[in-house]
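Undergrad: whatever this is, show me its structure:
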Amino acid sequence: MKSLKITSHLEVYDSLDELPREVSVLMQEAFEARDNAYAPYSEFNVGAAILLENDEVVTGSNQENASYPSGLCAERTAFFYAGSKYPGVKMKKVAISAKSLKHIVAAPISPCGACRQVMAEYEVNQDAAIELYFMGETGKILKAKSVRDLLPLIFDRNSL
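TA: Predicted structure coming up:
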């Protein structure tokens, strides 16, 4: 038997002030999207903002439904909208922020597994890394240089 060690490298920013200006502006877009979330059941609002290579910004927020599986996460809402509105345009950076209506979210909240899989598909299809920045409503921000940093053993068309 052999052992396989998989590591990820993430950068940590202590506050929004440390972010590059372009990313800080993108995170503000994520905040705005987060505040427009429809999350009456979980009271956990998430917003995502994607910077495209054409300098357009596409946002999405989580959208819940009383039939829980029918809802959609902010990241997938934004990615699917970007893919629909700007087909073939590469995605450069994504900013994600989460906020609870019940308590302060001070730790970075990473995308769920389903969102990671969707983001990985877009990254593979565009043959270029997508930077991800994610945080709670305050506090530290984590940066992944690629979706592969969050989902190193991706399942893509080569797996079929």
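Undergrad: please make it C-alpha for all contacts and neighbour counts, starting now.
TA: Fine.
Undergrad: mind listing the strands for the chain?
TA: 10-13, 44-52, 57-61, 91-100, 131-135, 141-144 (DSSP state E).
Undergrad: for the last one, packing partners?
TA: Yep, that's strand 141-144 we're talking about. Secondary-structure packing of strand 141-144 (3 or more C-alpha pairs under 8 Å, 6 or more residues apart in numbering; DSSP states H and E): strand 10-13, strand 131-135.
Undergrad: again with the second one
TA: Helices and strands touching strand 44-52, as assessed by 3+ C-alpha pairs under 8 Å, 6+ apart, comprise helix 21-35, strand 57-61, helix 74-85, strand 91-100.
Undergrad: want to put them side by side, so please do this one too:
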Amino acid sequence: MTKHEIKIAFNEYDSIEELSEADQKLCAEAESALASSHSPYSKFKVGVAVKLKSGTVLHASNQENVAYPSGLCAERVALFNWGANHADDPIIAMAVTAHTNEFPILKPVTSCGSCLQVMAECEKRQNSPMKVLLYCIDGPVWVMSGVDSMMPFAFFEERLIQTT
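TA: Predicted coordinates:
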């Protein structure tokens, strides 16, 4: 038997005010994206802002459907938009935030496994990591350099890539 251990690393800031001006702005952009959330069932709004190398900022929010599997998380809405319309403009950073009137959110909300897998694929596609800011409104901010810290066992199968 061989024992393996995985450690993650991220920086925690007590509030958004401790971030750089650029990161504060990206978190504010994610917060503004909450307005377009369609979440009548869970009442849990998620907003995302993605900053591209060109300076373009993409906004997205979660989109629910009465048939729950038919909805989509804010992160994937943003990243699929990037892949379809901006794939030649690398992602520099991504801020994620959430809000609900149903209960207090006291720490950053983390992305689900499906979103983390898509984030990992985007990093692979652009051949560089992205900064990820998980922003709790009126609370702490967790900052990661790349998705590896969040999902160390992302699925990549090189044999699926066909060459001609």
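Undergrad: turn the strands of structure 1 into JSON lines, including mean neighbour count.
TA: Conversion of the strands of structure 1 to JSON lines gives the following (neighbours: other C-alpha atoms under 10 Å):
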{"stretch": "strand 10-13", "mean neighbour count": "15"}
{"stretch": "strand 44-52", "mean neighbour count": "26"}
{"stretch": "strand 57-61", "mean neighbour count": "25"}
{"stretch": "strand 91-100", "mean neighbour count": "25"}
{"stretch": "strand 131-135", "mean neighbour count": "25"}
{"stretch": "strand 141-144", "mean neighbour count": "23"}
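Undergrad: so which of those strands is nearest Arg34 of structure 1?
TA: Each of those has some distance to Arg34 of structure 1 by C-alpha to C-alpha; the shortest is strand 44-52, at 3.6 Å.
Undergrad: with structure 2 superposed, average distance for the closest one?
TA: The superposed strand 44-52 of structure 1 is, by mean C-alpha distance after the TM-score superposition for structure 1, a mean 0.3 Å from where its aligned residues fall in structure 2.
Undergrad: what angle do that strand and helix 74-85 make?
TA: 40 degrees (axes from the mean of the first three to the mean of the last three C-alpha atoms, to 10 degrees).
Undergrad: contacting residues around the residue nearest to Lys93 of structure 1 when sequence neighbours are not counted?
TA: Of all residues not flanking Lys93 of structure 1 in the chain, Glu131 sits nearest, at 4.6 Å (C-alpha to C-alpha, 6 or more residues apart in numbering). Going by C-alpha atoms under 8 Å, 6 or more residues apart in numbering, Glu131 of structure 1 touches 92-94, 143-147.
Undergrad: can you do 6 Å?
TA: Glu131 of structure 1 makes contacts with 93, 144-146, as judged by C-alpha atoms under 6 Å, 6 or more residues apart in numbering.
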